[in-house]
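Chemist: Just the structure for this:
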Amino acid sequence: MYQAGGTIKSLIDKVASKEYILPAIQREFVWKPDQICQLFDSLLQGYPFGTFLFWKIKPENRNIYQFYDFVKDYHQRDNPHCERLSELPEQEFVAVLDGQQRMTALNIGLRGSYSWKMAGKWWSSDDAFPYRRLYLNLLGAPDDDSGSVYQFEFLTKELAEQVTASHIWLRVGRILEDDIDDLTDELDERELSKDDRKRARVVLRLLRRTIYDQDKISFYEEQNQDLERVLNIFIRMNSGGTPLSYSDLLLSIAVAQWDKLDAREEIHTLVDEMNREGDGFSYSKDLVLKAGLMLSDIGSVGFKVENFNKTNMAVLEDTWGRVRQSLLLAVRLLSAFGFNGQNLRADSALLPIAYYLHFRGLDDSYLSRSEFAKDRALLRHWLVKSLLKSSGIWGSGLDTLLTAIRRVIVDRGRAGFPEQEVEAIMAGRGKSLVFTEEELDELSSIDYGNKRTFALLSIIFPGFDFSHHFHVDHIYPQGLFNKSALRKSDLHDEQIELLIKQSNQLPNLQLLEGSINNEKRQKMPDLWYEQQWPDPIARGNHLQSQAIDFLVDDLNLFVDFYEARKKTLRSRIGHLLNG
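Modeler: This next block holds a predicted model:
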């Protein structure tokens, strides 16, 4: 039977006092800023808020399970996870089984902040994550496209203070901090038209009534203390809303079955550490859980409930330390190959490498010791080939492929990475790493923005020290290929379109260190190379190493350069991939 739970204000107060907390089986907060804004707009429009499912914890069970606090100040890099509660509140408390996303959204909107990464900025930069809080435009107009009536946005303080004729931004949390009369007096002090003042007052009072006066909350309370029953309820109740991945559900089971370690904290911490390696990656807990199954030699590597039984989870917990070490080593190896979250086409390609390192019991010395140089080269060659296949090696049939590769590594991988045997087993499953003539032709003119471009350049031109930032760069700068400038060269439109297209393809691309790339900018390459390598012999040797037979000083002749380098690159690619 559902019960009335009071107002939003009372709910938020209980979150703050930790009367409402989160059980370890709950997933992370996953809502985006626009979802929070939509929730507040729906509340002001009077739409149903939905019901909650609570689990009342009996005093004798308060220390059996692990619990977490709600997120208040979300930071995509520094604070994306719920904080573990090391000390539970003294008073009686309730664990939230359904409604976490909505309650966290209210907590962030009314009491906290939301900082997400701005596009085009480095993850390592603090400026990439401006501090934003939820604001309501008291003069906002309805948006017919989205169906929103009230304008909520997450803004920095500086943006919110920019007053215009159509904007009066109220930080939503002030409705909890300030008296309504004081907020109304602030409005009266503004120079507003009669209609705008009326509109702003109406919206302000509606916000206050919605938070303080209206009984918005209803809930069902489960009192059974059996974790298996609660887990089943949790899985059933979380089948709607923002979809739960298999890993969310299975992580819940692992959390419930690990005895010595906190599975949730271990996996989230490992994901964060992996993603901080090198220039940054974007691995998920799904991948880490699958890696746990693979590296622990648990049945198949599929996300099936039977793979997450108590026996298997005990094996995973016992081997977790080595699993963790091998995954981090594998990520460091990929970083040493020059890969990161921007240019790694398939995260799952990490898994066979991690298993191989794990199987052989290798450590960080593998990254630098000369005796492993040939083995590293084999791994890199196989990895790049798998990433270059246009059909996509790491898509459908992934679980059976990983299980088969694991078996080959166990049988043939004790002395070194068994590249040929792995490729043979892949070919038998329709994942051949032999490239057809058509595929080689396509690679020889691959585009600048393609995720395969870095991998291809890295194997054509080996020997880079990827501990520095390297970029895929244009030999003839892209800025030179603008239509207005090319028209002055008496080229007709078809020639211009062809030049612009070719300027973004492989024959006009190279790998350059970031600092050098910045120096190069819009210089013609013949002048820039002469400046970088004044000695003609050294310059000639470098150009040959980059498959550049000659340079032209006139864009009218760019096609000659393009065709010559494409022919050279096509030959190299065929030899490297199929030789």
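
Chemist: hey, let's count contacts and neighbours off CA atoms from now on
Modeler: Noted.

Chemist: Next, name the residue at the spatial heart of this protein.
Modeler: By CA atoms, centre = their mean, the mean C-alpha position of the chain lies nearest to residue 282, the distance being 4.2 Å.

Chemist: please give me the structure for this one as well, since I'd like to look at both together:
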Amino acid sequence: MASQTHAIMTLLNQIRTDEQLVLPDIQRDFVWSRDQIRLLMDSIMRGYPFGSLLFWQTRFLEVPYRKFVLDYLPSDTYVPKTKNANIPLRMVLDGQQRLQSLYIAVYGSHDCRRLYFNVTSGDSAHDTEDPEESLGATYRFEFWREDDSNRPKRLILMSRIMAWPPRTDDDRIDEVINEIGLDNDEASRARRNMRLIRQVLHQSDLVPVETIDEDASSAAYARNINEILEIFVRVNTGGTRLSRSDLMFSLLKSKWKSARLSFDELLRDVEKKGKLGLDKDFIIRGLLTVADGPPKYEVENVQRHWPTMEAAFEQFSKALRSAVDFCQSADVGIRSQSLFDASTLFPIVYYLYHHKNGSVPDDQRKPLRCFLYFLLFNDFLRRPEARIRYLRTELQKHKGKSLPLNELLDVIRVRQTHNHTCTSAEMLNSHPRLALNIAQPAVCRETLSWQEQAEVDHIFPQSKVRARFPDLVDDIGNLAYLGKLRNIRKTDQMPAEYFKSMSDDELKDEYLIDDRAVLAEDTFAAFVEARRQRIVERVIAFLGR
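Modeler: This next block holds a predicted model:
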């Protein structure tokens, strides 16, 4: 393994010029924030160790890769290319986040903002009146839009400072100082800072780089892709740690060339329907599930089953889209992530995977709705690995057929000590938000404004009844969804007053209150009992049991 040292600007110019330095597609996406980039620049200015980088000279293999991003946007998807065999190209195995951050800092932008250097910051200035803004940094770097007229004059664009030819340094620095209007100590500090930033980024021995296969003379002496992946997994245990999902995805990408684009497109489509907490981790586990592989999330399982997973992806995508649409449909009504655990989708997707186009059969909507809600009421898939297998074993007997609802509910009953397989007041009180989603459909949903966010309100205010009725105040019979702003305005109003302007029909349809007479303070216990029974009846009618 060859070892050398390089200047930061040498590496950035290799990235910028003719794709001399790129990223293997096994790498994760860029994840550093603007604050992390600012702190990295401060650390470099203060002479802190930069840390080594690990490159891979890919001469003999065909390898998917992608370029570093010049203008980073969080929503962008980046299309990989393929390096042909027998063409040399260096790729970054460790240090991607730092190099990408520096490339953005010197040449590019982060979410439409470019990096500026406060040329009067530093030890003697140390302007830390705003500790959150300074982040503990001595040298101040800030991201601004180029067209922002409120930017202070002493913030100078990093790309401008680094673009000066070496022989014109002093003239360019004087030009900046005159533009800003600095004199005396501030002018001296600005001059020192601009010289220092140029010096450290051009310092030839700052960055130690080790390169795998630099001296490999033939394919027989070069690492294969599995060895490279093993090295990649081992070195990525520091810095911004790779999650298990990142490592699993890297493994898949090393074998399945279109994995990145396929996963990104599917997640983007699903997220358009609303945030349900789905990610690459979910897709990998879901593919293992429909491929009838062990749902345990381990490298060995992905290595063993990836061909089946790749072959299953198209039908899995259809089934997942159908499952999400089904959950959010008017007759099911799961429209908020607060009601939902993403792992609940695994058995739903598995069932739909074995139907044409992954579609929900018309005559199975009610059984499937019932199954979905009882999974949620029981929190059955909070620890999904073994329980996915139990449910899948039952579903495997009914591929392409009617949903075996009773048998699936028996799995819940047998495998979970405290369970609910028929509607009861106890079940509703254990999950009041889910119960109210059935009692008051379409109220709990994703909203654009905080004012309409659904909150659980006590119809009889806690402050008025908790002391006398501690066992009833939090009962489902006394709870209702109310928009956040309306809840704030309601404060501790008693229901007889709050509902005064609401018609009897509205009171009955929206709140399941049949008789306005029970809204009196001295009828609280009777009110809770009557309304609880109405909610139980509505849930039974909805779920069918």
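
Chemist: ok so, going back, how about the residue nearest to the centre of the first structure, what's its partner in the second structure?
Modeler: If you follow residue 282 of the first structure across to the second structure using TM-score structural alignment, you land on residue 277.

Chemist: My understanding was that its match contacts residue 342; is that so?
Modeler: Yes - shown here, residue 277 of the second structure and residue 342 form a contact pair, counting by CA atoms under 8 Å, at 6.2 Å.

Chemist: what residues do those two have in common as contacts?
Modeler: With contacts defined as CA atoms under 8 Å, 6 or more residues apart in numbering, no residue is shared by residue 277 of the second structure and residue 342.

Chemist: Please tell me how far the residue of the first structure most remote from its centre sits from residue 201 of the first structure.
Modeler: Distance from the C-alpha centroid of the first structure, by CA atoms, centre = their mean, peaks at residue 194 (47.8 Å). Remark: distance between residue 194 of the first structure and residue 201 of the first structure (CA to CA, to the nearest Å) = 11 Å.

Chemist: Ok, residue 148 of the first structure next?
Modeler: 19 Å.

Chemist: again with residue 132 of the first structure
Modeler: In terms of CA to CA, residue 132 of the first structure sits 24 Å off from residue 201 of the first structure.

Chemist: show me the residues around the aligned partner of residue 390 of the second structure in the first structure that make contact.
Modeler: Aligned by TM-score structural alignment, residue 390 of the second structure pairs with residue 404 of the first structure. By CA under 8 Å, 6+ apart, the contact set of residue 404 of the first structure is residue 425.

Chemist: likewise residue 486 of the first structure?
Modeler: Residue 486 of the first structure neighbours (CA under 8 Å, 6+ apart): residue 496.

Chemist: From start to finish, how long is stretch 2-21 of the first structure in a straight line?
Modeler: 20 Å.

Chemist: how about it: buried residues?
Modeler: Neighbour counts over stretch 2-21 of the first structure (16 or more other CA atoms under 10 Å) mark 5-9, 11-12, 15-16, 18-21 as buried.

Chemist: cool, stretch 314-325 of the second structure as well?
Modeler: Buried-residue list, stretch 314-325 of the second structure, by 16+ other CA under 10 Å: 315-325.

Chemist: what do you get for stretch 81-99 of the second structure?
Modeler: 83, 88-99.

Chemist: chain center to that stretch: distance?
Modeler: 26 Å (CA atoms, centre = their mean, to the nearest Å).

Chemist: now do the same end-to-end measure for that stretch.
Modeler: 20 Å.

Chemist: what sits against the residue nearest to the centre of the first structure?
Modeler: 275, 341.

Chemist: How about residue 118 of the second structure?
Modeler: 139-142, 154-156.

Chemist: please redo it, this time with the cut-off set to 10 Å
Modeler: 139-142, 152-158, 190, 193-194 (CA atoms under 10 Å, 6 or more residues apart in numbering).

Chemist: same check, this time on residue 289 of the first structure
Modeler: 246-248, 250-251, 254, 267, 295, 301-303, 316.

Chemist: do residue 402 of the second structure as well
Modeler: 351, 361, 363-364, 367-368, 395.

Chemist: and it, what pairs with it in the first structure?
Modeler: In the first structure, residue 402 of the second structure lands on residue 416 (TM-score structural alignment).

Chemist: Do a quick rundown of the helices in the stretch 401-550 of the first structure.
Modeler: Under the criterion DSSP state H, counting those that start in this stretch, the stretch 401-550 of the first structure carries helices at the ranges 419-427, 437-443, 452-460, 483-487, 493-503, 514-520, 525-532, 536-545.

Chemist: Fine by me, we can end here.
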